[in-house]
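**Student:** After the sequence you'll find the predicted model.
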Amino acid sequence: MVINKAYKFRIYPNKEQETLIAKTIGCSRFVFNLFLTKWNDAYKETGQGLTYNTCSAELTQLKKELVWLNEVDSISLQSSLKNLAEEFSRFFNKQNHAPCFKSKKNNVQSYTTKHTNENIAIVGNKIKLPKLGLVRFAKSREVDGRILNATVRRNPSGKYFVSILVEVEVQSLKKTESSIGIDLGNTDFAIFSDGRKIDNNKFTSKMGKKLKREQRKLSRRALIAKKNGFNLLDAKNYQKQKRKIARLHERVMNQRDDFLNKLNTEIIKNHDIICIENLNTKGMLRNHKLARSISYVSWSAFVTKLEYKATWYGKTIIKVSKWFPSSQICSDCGHQSGKKPLEIRSWTCPICHEHHDRDINASKNILAEGLRTLALA
């Protein structure tokens, strides 16, 4: 099976390369915002927007007027137009909101360039990128497949990364003739139908005190800067503290991402059929008592990773309806009792008198319902 796969590496540009990256990001943002304005104006006047080809032709003329646009990678500017056209296409298909203007204050600061004539390549411990030349990077693994494009990103922490998108062929994993049901929770991140429980590491909570302390420092430095009449963008102490907080958030994000990747890879390797509840995460986030803990555990990210890896390696994901009463049914005799409050973590079936752990029982019921759904399909 041929798939698109991304490899992410940290890069270490020198001062000149950092300046060029900043210019490229700024020019890409300028082009995106300029043509978004033109697109909106055209839609108001004619009831129709522009097209990518029209914008591309205008960009060629614009580069003759604004010569500083020629200092950066031309493909990155074309990529901005293509992204704008795709965002409008998805908007008109009711897949997302209308495109909005980009700001230099946004957390995501990046640009994308396309692979043409070997302008993107791995050369030893360096990566070749258009205009930048050879950039030192942390080569943690080999890049397999045909390179399609590269996205250079500057994080709020001040670190630089490159994501290389490749086209590669993957082989299906060996069949294990095993199936598993998974119930997702807060106290335990995942509960398997075989009785295993995966601890919720609570990466954000563990960093909570330190984050609060550093956030208070940031607030004090903001007040001092305003008192002295400085713009926050020009206040060096404020910006230094802001990067420190960004590094803490980045560490938490990396820890959680590593945990999710390792867990779902292990599940995919060891099971052919994975049954999981189709959770209404958006609806659950409206519960103010649970919203914070639900957002921290990253259920949506876990399920998304599980789905695309299952597609890659020939495994089956079955989503059980969110209305299925997995916690109310006895997994032994099938008797359905009434709805139970969240504080009840174990219960005894009044018919067969089997004592159940609430979450393990739910995961067994999810597995049974998933297999039943698969048999009917």
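**Tutor:** That came in fine, so what should we check first?

**Student:** from here on, contacts and neighbour counts on C-alpha atoms
**Tutor:** OK.

**Student:** so where do the strands sit in this protein?
**Tutor:** With DSSP state E as the criterion, the chain has strands at 2-12, 109-114, 121-123, 126-129, 133-137, 146-154, 160-169, 179-184, 188-192, 197-199, 273-277, 316-320, 346-348, 355-357.

**Student:** could you dump these to JSON lines with distance to Lys102 and mean neighbour count?
**Tutor:** Below are the strands of the chain laid out as JSON lines (distance: least, Cα to Cα, whole Å; neighbours: other Cα atoms under 10 Å):
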{"stretch": "strand 2-12", "distance to Lys102": "23", "mean neighbour count": "16"}
{"stretch": "strand 109-114", "distance to Lys102": "9", "mean neighbour count": "22"}
{"stretch": "strand 121-123", "distance to Lys102": "29", "mean neighbour count": "15"}
{"stretch": "strand 126-129", "distance to Lys102": "24", "mean neighbour count": "19"}
{"stretch": "strand 133-137", "distance to Lys102": "27", "mean neighbour count": "17"}
{"stretch": "strand 146-154", "distance to Lys102": "15", "mean neighbour count": "20"}
{"stretch": "strand 160-169", "distance to Lys102": "19", "mean neighbour count": "19"}
{"stretch": "strand 179-184", "distance to Lys102": "36", "mean neighbour count": "23"}
{"stretch": "strand 188-192", "distance to Lys102": "36", "mean neighbour count": "20"}
{"stretch": "strand 197-199", "distance to Lys102": "39", "mean neighbour count": "15"}
{"stretch": "strand 273-277", "distance to Lys102": "36", "mean neighbour count": "25"}
{"stretch": "strand 316-320", "distance to Lys102": "36", "mean neighbour count": "20"}
{"stretch": "strand 346-348", "distance to Lys102": "50", "mean neighbour count": "14"}
{"stretch": "strand 355-357", "distance to Lys102": "49", "mean neighbour count": "15"}
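
**Student:** Take this one as well and set it beside the first:
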Amino acid sequence: MAKRAYKYRFYPTTEQAELLARTFGCVRFVYNSLLNWRTEEFQKKQRRIGYCAASAQLSALKKQPELAFLNEVSCVPLQQCLRHQQVALKNFFEGRARYPTFRKKRIHQSAEFTASAFKYRDGELFLAKSSEPLNIRWSRALPSAPSTVTVSRDATGRYFVSCLCEFEPHALPVTPKMVGIDMGLKDLFVTSDGVHTRNARHTAKYASRLALAQRRLSRKKLGSANRAKARQKVARIHARITDCRLDGLHKLSRRLINENQVVCVENLAVKNMMRNPRLSKAIADAGWGELVRQLQYKSAWAGRQVVAIDRWFPSSKRCSGCGFVMDSMPLSVRSWVCPQCKAEHDRDVNAALNIKAAGLAVLALGANVSGTGQVPVSCSQ
């Protein structure tokens, strides 16, 4: 059995919207208050606050008369936000993430409910302190009763519910087809079979509309109702870009997993590449990291394999025919001729062929030769 989140949009009633607004506000208040307290304790006394101490502090806050509003909502989302904060701090102290930041009011809001704070009965979902079920647009049936439910509201005011359920993944039939992909900006990726997949460039498509909406927003008076409306228009354009990008990546990753038994990719350092001021916006719009992430978890469900080769492997400079490695290969060079075997290469197709060969070597040997020695790589299956 595996776990999978199923996300749906829902339309709350006026009473449910008010309850959720209070819940989001209380979760945000508790998270920010406890984070501020933990930060001060660490800075002044070098004391790390654990979950038990933070939970006791929450109980003390709820007993204060001026904070009685914390008792008007379910206590489960408040406890869950402390658990999430504990994980964020653990990741920071172990060097895996940055220090957690305070939550803001006008961006994404969420609250997590465990099994004790909701009821799922006959295809209807009831949240704690709410007598009516959520008006959910069930696009597909849940495979089982959810173990946790996360209710969220994005910057545009849309409401979503994410149900974490157990399901039985079914492996796809074994196929002999294997592919290597070289990711880029002009083409989102090029396969070792010579197939070029166009980069949709969603941000550039909506750039003029976004610029106009942002200019109008900048002219509105701070705190006015018109500024709030203009902010919503900007948020809707950003949401549209995000939805289009994710929809395209899901379709492409599903196609790659369905058609190939093994998918070989590069282990790119996307965060480091984003430091390039000229290419950062285009790299972010391409979504390379999200594409690889989707390939990895979908391959695990389908019984496929995704192999990530070493990022320093010279896939573009190496001749896929004879193995000759060029001294340099600027980005402006899109095709080249091997000085040794005189083979003509398309830069991206040649790189995809080398990535495929290196990935198959990883499956056979468990390591990848990058030119500097044996380097371990990741393999998802």
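**Tutor:** Yes, it's here. Please read all numbers here as calculations on a predicted model, not as lab measurements.

**Student:** can you put the strands of the first structure in JSON lines and add distance to Ile329 of the first structure?
**Tutor:** Output for the strands of the first structure, formatted as JSON lines (distance: least, Cα to Cα, whole Å):
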{"stretch": "strand 2-12", "distance to Ile329 of the first structure": "40"}
{"stretch": "strand 109-114", "distance to Ile329 of the first structure": "49"}
{"stretch": "strand 121-123", "distance to Ile329 of the first structure": "55"}
{"stretch": "strand 126-129", "distance to Ile329 of the first structure": "56"}
{"stretch": "strand 133-137", "distance to Ile329 of the first structure": "53"}
{"stretch": "strand 146-154", "distance to Ile329 of the first structure": "49"}
{"stretch": "strand 160-169", "distance to Ile329 of the first structure": "43"}
{"stretch": "strand 179-184", "distance to Ile329 of the first structure": "14"}
{"stretch": "strand 188-192", "distance to Ile329 of the first structure": "16"}
{"stretch": "strand 197-199", "distance to Ile329 of the first structure": "20"}
{"stretch": "strand 273-277", "distance to Ile329 of the first structure": "15"}
{"stretch": "strand 316-320", "distance to Ile329 of the first structure": "14"}
{"stretch": "strand 346-348", "distance to Ile329 of the first structure": "11"}
{"stretch": "strand 355-357", "distance to Ile329 of the first structure": "10"}
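
**Student:** so which of those comes closest to Arg29 of the first structure?
**Tutor:** Closest approach to Arg29 of the first structure among the strands of the first structure is made by strand 109-114 (8.6 Å; Cα to Cα).

**Student:** Pull the residues that contact the closest one.
**Tutor:** Outside strand 109-114 of the first structure, the residues that touch it by Cα atoms under 8 Å, 6 or more residues apart in numbering are 24-25, 28, 73, 75-76, 79-80, 130, 148-155.

**Student:** and it, how far from the second structure on average?
**Tutor:** With mean Cα distance after the TM-score superposition for the first structure, strand 109-114 of the first structure departs from the second structure by a mean of 1.1 Å once superposed.

**Student:** I'd say Gly126 of the second structure and Tyr120 touch.
**Tutor:** In this structure residue 126 of the second structure is Phe, not Gly. Yes - using Cα atoms under 8 Å, Phe126 of the second structure makes contact with Tyr120 at a distance of 6.4 Å.

**Student:** State which helix of the first structure is the longest.
**Tutor:** helix 236-270 (DSSP state H).

**Student:** Please name every helix or strand in contact with that one.
**Tutor:** helix 203-206, helix 208-227, helix 299-313 (3 or more Cα pairs under 8 Å, 6 or more residues apart in numbering; DSSP states H and E).

**Student:** aligned partner of Ser193 of the first structure in the second structure?
**Tutor:** Superposed on the second structure with TM-score structural alignment, Ser193 of the first structure falls opposite Ser192.

**Student:** Now do the same contact list for its match.
**Tutor:** The contact partners of Ser192 of the second structure, taken as Cα under 8 Å, 6+ apart, are Val179, Gly180, Ile181, Val349, Asn350, Ala351, Ala352, Leu353, Lys356.

**Student:** Next: Gln336 of the first structure.
**Tutor:** Taking Cα under 8 Å, 6+ apart, we find Gln336 of the first structure in contact with Gln328, Ile329, Cys330.

**Student:** mind checking how far it is from Lys309 of the first structure?
**Tutor:** Per Cα to Cα, to the nearest Å, Gln336 of the first structure is found 34 Å from Lys309 of the first structure.

**Student:** before we move on, back to that, so the longest helix of the first structure aligns onto which residues of the second structure?
**Tutor:** Counting by TM-score structural alignment, helix 236-270 of the first structure sits on residues 225-259 of the second structure.

**Student:** and that stretch, how far from the first structure on average?
**Tutor:** Stretch 225-259 of the second structure sits 0.8 Å off on average (mean Cα distance after the TM-score superposition for the first structure).

**Student:** Buried residues of that stretch, list them for me.
**Tutor:** Neighbour-count burial for stretch 225-259 of the second structure flags 227, 230-238, 241, 245, 249, 252-253, 256-259 (criterion: 16 or more other Cα atoms under 10 Å).

**Student:** How about Ala128 of the second structure, nearest residue that isn't a chain neighbour?
**Tutor:** Leaving aside its sequence neighbours, Ala128 of the second structure sits nearest to Ala117 (Cα to Cα, 6 or more residues apart in numbering; 5.0 Å).
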